[in-house]
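Q: mind looking at a prediction? Sequence and model below.
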Amino acid sequence: MTELTDHDIDGSFSTARINVRSDDILLTSDSYREFIYDHDDPAIAKFRGLDYEAFADEKKRPSFVQDLLASWQALYDEPFVGITTDGTLVPGLYPLPKRTEPNDERMVTAAYHFLATLDAPQRAAVNHAIDAPEWRAWSNPEFVIHRVGVRLEELSRDAADAALSLVAASLSPAGYERVREAMSLNGYLGELTDLTPLMNERSYWFSLFGTPSTTEPWGWQLFGHHVAVNCIVVGGRQVIAPVFLGAEPALSDGAHPPLFADREAQAIRLGESFTDAQRAKAVVYRSVLDPAMPEGRVHPADERHVAGAFRDNRVVPYEGICVREFDDAQRRLLREIVDDFLLLLPDHQRALTMQLVGAHLGDTWVSWYGATDGSQPFYLRIQSPVIIAEMDHHAGVWLSNRLPARFHVHTTLRLPNGNDYGRAYLAQWRAQRNE
């Protein structure tokens, strides 16, 4: 790795974001507005006038991006296993009761209402088998990698609204509000850059998997720039994972509510609560671009987060501090942070998932990169046998900050050891019916 230079940047996938620095990266009071490109700056002006298809073609042209896409395609082509700590699945972590409950009827009703708004070609495009590989085709860049399902901005207003009504029927009210705010911030970014054909509130792909039913497994997927939500119901249990939510800007000076301010504040409270001995274990790297990081630890697209798009089978060893070393107050705060990561789940489903998380609290690890007092950008990962939750500050893509800042945030949520996309529940549901 080399030191950052002012000219060392490659569009959305900046080489600057992987260059380590020996000095501290301090957060300032600068607004994201200080980093808005001039309207005619070539960094953004060259894309003006393109539709999303032409933009995708242009973004994929550089050889660096071609190599990146090839690496992602290779990961996508792998058979699904699930994220593990050492390459071996831990069995029996997600028990599905033999006496299952019905799936939420409101979701089923909303799904059929959505389907009724589509014509025959659209219905054919939106429907996939329950275990179709397209589940794993989601991504978070603003340019198209895989075309899966239907694109909301190409649907009629009634059809797009019906798709979002299904999302609303599936999530908690607060969870739906968060997803919609992330989509709205994507539209806001399009307005800031005058690139609304590429980034708007409806530049997202939507699919159904399986047949909507109160008795059979089925689900849906919504993905695009800074939003990817995978939702499946199996025997009355609901999985919403993987989830990717982010924003640039995540803080918008009153134009929009801050998307992750509460979670960030909770994380900093936890970091500030560490004793010196705890901090020495929890803080894996002293900054988010620490020269002590091994080669490749910071990815040009993902930066530090490890559970993003196409990472379904990643081996992620535990690092940091085990929660067994926390006191009761720290454990309560940790549970509050995890509960916020699970906000998209309806209350009953979130409570069931939190019970599962609680059962493995003693085998939960917290890793932190950067200062723990909020003075620097930071990376946080909470990891156990049944959850991976990440929060990472990023450098600019459509804003000009070349170092990570609080106003560009990525978050991920996974259910490791094979239950992303509800796969562990689905396997049990099928086995129970074949007994």
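A: Cool, the structure landed.

Q: C-alpha only now, for contacts and for neighbours.
A: Fine.

Q: just the strands in the stretch 201-350 of the chain please.
A: 204-209, 218-224, 227-234, 237-247, 283-285, 321-322 (DSSP state E, counting those that start in this stretch).

Q: for residue 339, which non-adjacent residue is closest in space?
A: residue 354 (7.0 Å; C-alpha to C-alpha, 6 or more residues apart in numbering).

Q: in a helix, that neighbour, correct?
A: Yes - with DSSP: H, G, I helix; E, B strand; the rest coil as the criterion, residue 354 is assigned to a helix.

Q: count the residues that sit near it.
A: For residue 354, the count of nearby residues is 17 (other C-alpha atoms under 10 Å).

Q: present the strands of the stretch 201-350 of the chain as TSV; the columns should include distance to residue 410.
A: Conversion of the strands of the stretch 201-350 of the chain to TSV gives the following (distance: least, C-alpha to C-alpha, whole Å):
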stretch	distance to residue 410
strand 204-209	17
strand 218-224	13
strand 227-234	10
strand 237-247	4
strand 283-285	19
strand 321-322	22
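
Q: among these, which comes closest to residue 426?
A: Closest approach to residue 426 among the strands of the stretch 201-350 of the chain is made by strand 227-234 (6.3 Å; C-alpha to C-alpha).

Q: touching the closest one from outside, list them.
A: Strand 227-234 is contacted from outside by 103, 135, 138-140, 170, 179, 182-183, 216-223, 238-246, 421-422, 425-426, 429, using C-alpha atoms under 8 Å, 6 or more residues apart in numbering.

Q: same check on stretch 121-129?
A: 115, 134, 148, 149, 150, 206, 207, 208, 209, 210.

Q: ok so the third one is a helix residue?
A: In this case it means residue 148. No - the assignment for residue 148 by three-state DSSP gives coil, which leaves it out of any helix.

Q: tell me which residues touch it, please.
A: Shown here is residue 148, whose contacts under the criterion C-alpha under 8 Å, 6+ apart are 125, 126, 134, 137, 205, 206, 207.

Q: of these, grab the buried ones for ChimeraX.
A: Here the buried members of the contacts of residue 148 are turned into a ChimeraX selection, burial being counted by 16 or more other C-alpha atoms under 10 Å:
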select :126,134,137,205,206,207
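
Q: against that first model, consider the following:
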Amino acid sequence: MLRVVTTFLSSLTEEQRKKATFPFGDEERFNWHFVPRDRKGVPLKEMTPAQQKMAMAILQTALSNQGYQKAKSIMEMEVILKAIEKHPPENTYRDPGKYYFSVFGQPSEQEPWGCRIEGHHLSLNFSSATGSLVAETPAFMGSNPAIVPDGPEKGKQILKEEATLGFNLVQSFNPEQMKKALINEVAPNEIVTSNSRKALLEKPEGILFSEMTLKQQQLLKDLLNVYLNKYNSELATDLRAKVEKAGLSKTYFAWAGSQTPEVGKAHYYRIHNPVLLIEYDNSQNNANHVHTVVRDLTNDFGEDALQAHYQKHPHE
């Protein structure tokens, strides 16, 4: 990642580099969101084809092939959404070129630095210290529509596994288990933690991993891996080890809303343990609009790891 980010920055003009780079301590590093809005950074639409290729190489380095294809499809969904919403050709509200690349600090093996790739329905944040990637969250992926209703791409569903495995698990519960898992008959209208700098939930709710059958436990692990395996194998392994060290026995699965997979029936779930929070929400636009997020409850933006770095290596 250090190499591809450095290569990307070296390809930019002076004006582009001013847009793309920020001091590592700048508050902009925590200014993340997943709605269609103007952002800081340099967008794909202002890059040459060669620069775009270098920018996308950052994603390819950090993500698995599966994760990269999902991120790329989310960008491309802007074209489909523009057609669905009947925006005129000159309108740029929905635009696959409005995905912004930002770098915080000077990429180096000695000093902390980070990067962000963000636009509508995509926010990926990475933080590094002393040559190691110390954080890969917050990580947001969404899709509107969740399932393309018509046109040449009819039936396309970018976040299909996230939905299917969630329903497979909730539909496997017996009535007693369902009483624990179902935290509300109505799904929230959004992921609960939204774009907060630090993800906080008052308490874990739902059914514990240890209260599931072996088959259900495997389903939950499969669902967890759908999210972790979006990263490259090294990052996925690190996150999985962190979850396992905290204890799968302390992991909760919670559901809200409809347990029937149909457009128009809003539903929500989350996976929550002491170190990780995953949220999935499909309630907006007649429940055909998905938001998903992965939060590291101990280390979003690498704050804990970076604090330890600064204690060991004081900076002015």
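A: Yep, that arrived. It should be emphasised that the depicted structure is a prediction, and the values quoted were computed from it without experimental measurement.

Q: quick check: the farthest pair among the contacts of stretch 121-129 of the first structure?
A: When the contacts of stretch 121-129 of the first structure are compared pair by pair using C-alpha to C-alpha, the farthest-apart members prove to be 115 and 134, with a separation of 18.8 Å.

Q: host element of the aligned partner of residue 244 of the second structure in the first structure?
A: When the first structure is aligned by TM-score structural alignment, the residue opposite residue 244 of the second structure is residue 358. Secondary-structure assignment from DSSP states H and E places residue 358 of the first structure in helix 347-359.

Q: buried sites along that helix?
A: Buried residues in helix 347-359 of the first structure, counted by 16+ other C-alpha under 10 Å: 349, 350, 353, 354, 356, 357.

Q: distance of the second one from residue 231 of the first structure?
A: Distance of residue 350 of the first structure to residue 231 of the first structure, computed by C-alpha to C-alpha, to the nearest Å: 13 Å.

Q: ok, and the closest non-adjacent residue to residue 187 of the first structure?
A: Nearest non-adjacent residue to residue 187 of the first structure, counting by C-alpha to C-alpha, 6+ apart: residue 200, 3.6 Å away.

Q: thinking that neighbour is in contact with residue 184, fair?
A: Yes - with contact defined as C-alpha atoms under 8 Å, residue 200 of the first structure counts as touching residue 184 (7.3 Å).

Q: these two: which is more packed in?
A: Under the criterion of other C-alpha under 10 Å, the comparison of residue 200 of the first structure against residue 184 puts residue 200 first, with 21 against 18.

Q: can you pull the contacts of the equivalent of residue 11 of the second structure over in the first structure?
A: Residue-level alignment of residue 11 of the second structure against the first structure, with TM-score structural alignment as criterion, gives residue 117. For residue 117 of the first structure, the contacting residues are 158, 159, 162, by C-alpha under 8 Å, 6+ apart.

Q: residues in the first structure aligned with stretch 69-82 of the second structure?
A: Stretch 69-82 of the second structure corresponds to residues 177-190 in the first structure, going by TM-score structural alignment.

Q: may I see the buried residues of that stretch?
A: Neighbour counts using 16+ other C-alpha under 10 Å place 178-190 of stretch 177-190 of the first structure among the buried residues.

Q: sitting in strands, which of those residues do you find?
A: Of the positions in these, not one sits in strands, assigned by DSSP state E.

Q: quick check: the longest helix belonging to the first structure compared with the second structure, mean distance?
A: When the first structure is parsed with DSSP state H, its longest helix is helix 173-193. After superposition onto the second structure, helix 173-193 of the first structure lies on average 1.5 Å away from the residues it aligns with, using mean C-alpha distance after the TM-score superposition for the first structure.

Q: helices of the first structure, residue ranges please.
A: Using DSSP H, the helices of the first structure run over 42-45, 52-59, 63-77, 105-116, 120-126, 157-170, 173-193, 261-273, 276-282, 328-341, 347-359, 423-433.

Q: give me the mean deviation of the fifth one from the second structure.
A: After superposition onto the second structure, the mean distance of helix 120-126 of the first structure to its aligned counterpart is 1.7 Å, using mean C-alpha distance after the TM-score superposition for the first structure.

Q: buried residues in that helix, which are they?
A: By neighbour count on 16+ other C-alpha under 10 Å, the buried set for helix 120-126 of the first structure is 123, 126.

Q: now swap in the shortest one and tell me
A: Residues 43, 44 are the ones in helix 42-45 of the first structure that count as buried (16+ other C-alpha under 10 Å).

Q: with the third one instead?
A: Buried residues in helix 63-77 of the first structure, defined by neighbour count with 16+ other C-alpha under 10 Å: 65, 72, 75, 76.

Q: that helix aligns to what range in the second structure?
A: Aligned by TM-score structural alignment, helix 63-77 of the first structure corresponds to no residues of the second structure.

Q: now do the contacts for residue 301 of the second structure.
A: Contacts of residue 301 of the second structure were listed using C-alpha under 8 Å, 6+ apart, and they are 30, 125, 126, 127, 135, 136, 137, 138.

Q: which residue in the first structure lines up with it?
A: Per TM-score structural alignment, the equivalent position to residue 301 of the second structure in the first structure is residue 421.

Q: now do stretch 354-363 of the first structure: distance from first to last residue.
A: 14 Å.

Q: ok, stretch 202-217 of the second structure next?
A: Distances were taken as C-alpha to C-alpha; on that basis the terminal residues of stretch 202-217 of the second structure are 25 Å apart.
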